[in-house]
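**Q** next comes the sequence, and after it the predicted model I'd like to discuss.
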Amino acid sequence: MKVGTSLIVVSLSDALEGWSEEKYRDDPRFLWTGVAGTQYFQRELLTLSAGNYSATLRPEFDNPHDSNAISAYIGDRKIGYVGRNFAYMIAPQIKCLDLQGIECTVIANVSYAAKDDPAVATICLPTTIGLDRYAPERRLVESVLHAWERLSLTLRAEIAKDGYHLTESTWRQVRSRRYLVKDYKLFENARAFDDDRIFNVAMQELRLAARARARSEREQRNRQIVKMAEAGDSSAGIARQFGLSVGTIRNIVQKARSENS
């Protein structure tokens, strides 16, 4: 896909040939949902007749209220926003496409309950699964992990100490190095560290990997403790060597014996 292209996530021919919510209800690639904030865009909506339209999703990088905000447009008319919770899920991939100059086109429906009632807008959105073939989440996560490896050992250790959560201090340090993420323009505004899902997924992977390493090291240590105890070393001596209490050593040995009995 080249810069300036339009990515049609839901076929527009469906909109012209009796497209309906039921067609995509059980498809994990799509979600049919209401457009948020339509009460603020009634002037634009009231210029549209009831029916299906092609709509574009546009990430609002500088939105002061929500760094994951995604607005919906029919032509040049802004009709509202993707709901906050769902926008959090798809914003990284929508941002990635937008930064490549690729416009995400979907189907929107405008309806009126009665002649003088406000306009209601609904939209068929792509899920993360639906977007994955165009902006693979795995590639975005790996770009963050690659950038992580290029941070200083001191900074990584500080973040790891805090359970792979950013503090105000580490936030500023990482933000100053956001250029390290080449495939995905991460942290586009000052709030994005708290809100960016791809970053959170990457940190969770690091967190789980750290736990797995700690568990493996603990199991290896415990096997060594049991081996020393079986060789006749005293609990006090083993405790001093490993920096543990005598009670902990005895518990480790007792547990190993009960598991092997």
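**A** Structure's in. What do you need? Numbering: from 1, shown residues only.

**Q** for the rest of this, base every contact and every neighbour count on C-alpha atoms.
**A** Noted.

**Q** what residues sit buried inside stretch 167-177?
**A** Across stretch 167-177, burial judged by 16 or more other Cα atoms under 10 Å covers 170, 174-175.

**Q** which members of those residues occur in helices, if any?
**A** Judged by DSSP state H, the buried residues of stretch 167-177 include 170, 174-175 as members of helices.

**Q** residue 74: which of the residues you listed is nearest?
**A** Checking these against residue 74 by Cα to Cα gives residue 175 as the nearest, at 34.6 Å.

**Q** apart from its chain neighbours, what residue comes closest to that closest one?
**A** Leaving aside its chain neighbours, residue 175 sits nearest to residue 187 (7.3 Å; criterion: Cα to Cα, 6 or more residues apart in numbering).

**Q** just to check, that neighbour is in contact with residue 197?
**A** No: the pair residue 187 / residue 197 is not scored as a contact, 10.4 Å apart, by Cα atoms under 8 Å.

**Q** when these two are compared, which one has more neighbours?
**A** With neighbours defined as other Cα atoms under 10 Å, residue 187 and residue 197 compare such that residue 187 has more, 21 against 18.

**Q** name the helix or strand for that one, please.
**A** Using DSSP states H and E, residue 187 sits in no helix or strand.

**Q** remind me, longest helix of the protein?
**A** Under DSSP H, the helix in the chain containing the largest number of residues is helix 197-230.

**Q** which elements pack onto the helix or strand following that one?
**A** The helix or strand immediately downstream of helix 197-230 is helix 235-242, counting by DSSP H and E. Counting contacts by 3 or more Cα pairs under 8 Å, 6 or more residues apart in numbering; DSSP states H and E, helix 235-242 is packed against helix 197-230, helix 246-260.

**Q** put this next to the previous one:
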Amino acid sequence: MTTKPSNSDKAIWLARDNYPGSPSRSNHKIDIAKVDYFWMGIRGTSYYQQALKRAKSSTFATLVPQLNNAHDNTAIGIQANNSLIGYVPRNMAHTLYSQIGFLKLQGHSLRISVHINHNAESSKYLDYPEYSAWACIPTHRGINKLAPLKDLKEAFQPLWDSLPDDLRDTIARDGYHLTSETGPQVWKNRHSAPNFWFSRSFDGENIDLGVNLALQSLREERRRIEQLEKKKRDKQIIRMNESGLPNKKIAERLAISSSTVRKILKGAGRSAAETKPTGINATNVKSLLARAEKCLLAADRQSEGISRAAIAKEMNTSIKSVEKYLTDGKFYRDMSRNFRRKDAIICIRKNSNLDSYSEDELRRARNDSVIVERFNLQI
């Protein structure tokens, strides 16, 4: 007599289909990414022969995610006539575990089609179980229709929100993948997500796919937020640039590097040349030229064979200061000593190719340009 499912509970069919006759010969042709379910052999049937005998007329069974299986952290049992008749193959159980559990927490009885074979002749002459069984198992695509990823993520969210900031930051740095260090800490807080089905304990070698999917969803959400924030920041940089604010000031206000500002402006078809150079007023020019005079004097005196110590004494300064004066003074007298510094001056004077230089290089080039002009130096 065929056992029919009762409609008295919140039963839902995860996978329902007529037995195809020879699933072992046809399943290798199936692309499980394109189907909602397919037939697979039930695992472990040799241990449940009596239960299979009692359920031999059954055409449906119930999937039960297990929490206390000592051999498999994401085991899903298959029950017929209220007895365990075997298990979903491990590779599929790993994929379905969290979503099957999620549906169970909603109070559903999770039904699938089964077919139980009586191998009477084979068991007489071969070392072969008397009963074997096949089950119509939902694929990842199929289970997603009943327990969508967005629902899984919403169920997981309370746990994520309950985690300490430093733990969330660590998981984020690990690409939203759990490690032997972070995984157990997450599992300790699983009571914070009562609508998410967790395995008994954290197993780094066999993390159920649902947890990884929930974490990936959080990662994608963070990326979307970061992209929105980046677009908002980029627009702010362009507005500041249009108002004439120098790159360095923009960088300081937004706590980013000057090179990031230049990169964003370049991508927007703008450059630091559109800002108004600041920092060279009458007072600055006076002190700038006074120092340049000392630099040129130190360079000229050394070219006459006078030692640095003698120059320092003559200028009433330290030898260390003289060394600094000499670095700039020799450059002013022969700019071929530093081609990049020389080219920066030329770019400043022509107001072109400024994106090739850092803010520090451009600031020095503006000062050098003033000195070149005032002392009529050769570039």
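**A** Yes, it's here. Keep in mind that this is a model prediction, so the values were computed, not measured.

**Q** returning to that earlier point: list just the nearest of the ones in helices among the buried residues of stretch 167-177 of the first structure to residue 80 of the first structure.
**A** Nearest to residue 80 of the first structure, judged by Cα to Cα, of those is residue 175 at 30.1 Å.

**Q** report the aligned residue range of the second structure for the longest helix of the first structure.
**A** Using TM-score structural alignment, the residues of the second structure aligned to helix 197-230 of the first structure are 209-242.

**Q** that stretch: average distance to aligned residues in the first structure?
**A** Mean deviation of stretch 209-242 of the second structure relative to the first structure after superposition (mean Cα distance after the TM-score superposition for the first structure): 1.9 Å.

**Q** what about that stretch, distance to the chain center?
**A** With Cα atoms, centre = their mean, to the nearest Å as the basis, stretch 209-242 of the second structure stands 11 Å off its chain's centre.

**Q** which positions in it come out as buried?
**A** 209-211, 213-219, 234, 237-238, 240-241.

**Q** quick check, residue 117 of the second structure in a strand?
**A** Yes: the assignment for residue 117 of the second structure is a strand, going by DSSP: H, G, I helix; E, B strand; the rest coil.

**Q** ok, it - contacts?
**A** The contact partners of residue 117 of the second structure, by Cα atoms under 8 Å, 6 or more residues apart in numbering, come to 56, 131-133.

**Q** ok, 6 Å please
**A** 131-133 (Cα atoms under 6 Å, 6 or more residues apart in numbering).

**Q** got a winner among the residues you listed for most neighbours?
**A** Going by other Cα under 10 Å, residue 132 tops the contacts of residue 117 of the second structure with 24 neighbours.

**Q** am I right that it sits in a strand?
**A** Yes: judged by three-state DSSP, residue 132 of the second structure forms part of a strand.

**Q** and the gap between the residue lying closest to it once chain neighbours are set aside and residue 56 of the second structure?
**A** For residue 132 of the second structure, ignoring the flanking residues on the chain, the nearest one in space by Cα to Cα, 6+ apart is residue 117 at 5.2 Å. Distance, residue 117 of the second structure to residue 56 of the second structure, using Cα to Cα, to the nearest Å: 7 Å.

**Q** that older thread, let me have the helices and strands packed on helix 235-242 of the first structure in CSV, extended by distance to residue 69 of the first structure.
**A** Output for those, formatted as CSV (distance: least, Cα to Cα, whole Å):
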stretch, distance to residue 69 of the first structure
helix 197-230, 13
helix 246-260, 51
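
**Q** quick check: the helix or strand where residue 129 of the first structure lies compared with the second structure, mean distance?
**A** In this assignment (DSSP H and E), residue 129 of the first structure forms part of helix 128-131. Mean deviation of helix 128-131 of the first structure relative to the second structure after superposition (mean Cα distance after the TM-score superposition for the first structure): 5.8 Å.

**Q** neighbouring contacts of that helix?
**A** Contacts of helix 128-131 of the first structure (Cα under 6 Å, 6+ apart): 29, 90.

**Q** can you pull the buried residues of it?
**A** Under the neighbour-count criterion of 16+ other Cα under 10 Å, helix 128-131 of the first structure has 128, 130-131 buried.

**Q** does the counterpart of residue 94 of the first structure in the second structure count as helix, strand or coil?
**A** Counting by TM-score structural alignment, residue 94 of the first structure lines up with residue 100 in the second structure. Secondary structure, three-state DSSP: residue 100 of the second structure is helix.

**Q** look up the closest residue to residue 100 of the second structure, ignoring the ones flanking it.
**A** The shortest distance from residue 100 of the second structure to any non-neighbouring residue, by Cα to Cα, 6+ apart, is to residue 65 (6.8 Å).

**Q** tell me the spacing between the equivalent of that neighbour over in the first structure and residue 100 of the first structure.
**A** If you follow residue 65 of the second structure across to the first structure using TM-score structural alignment, you land on residue 59. Distance, residue 59 of the first structure to residue 100 of the first structure, using Cα to Cα: 13 Å.

**Q** next one: residue 64 of the first structure
**A** In terms of Cα to Cα, residue 64 of the first structure sits 23 Å off from residue 100 of the first structure.

**Q** between those two, who's got more neighbours?
**A** residue 100 (15 against 11).
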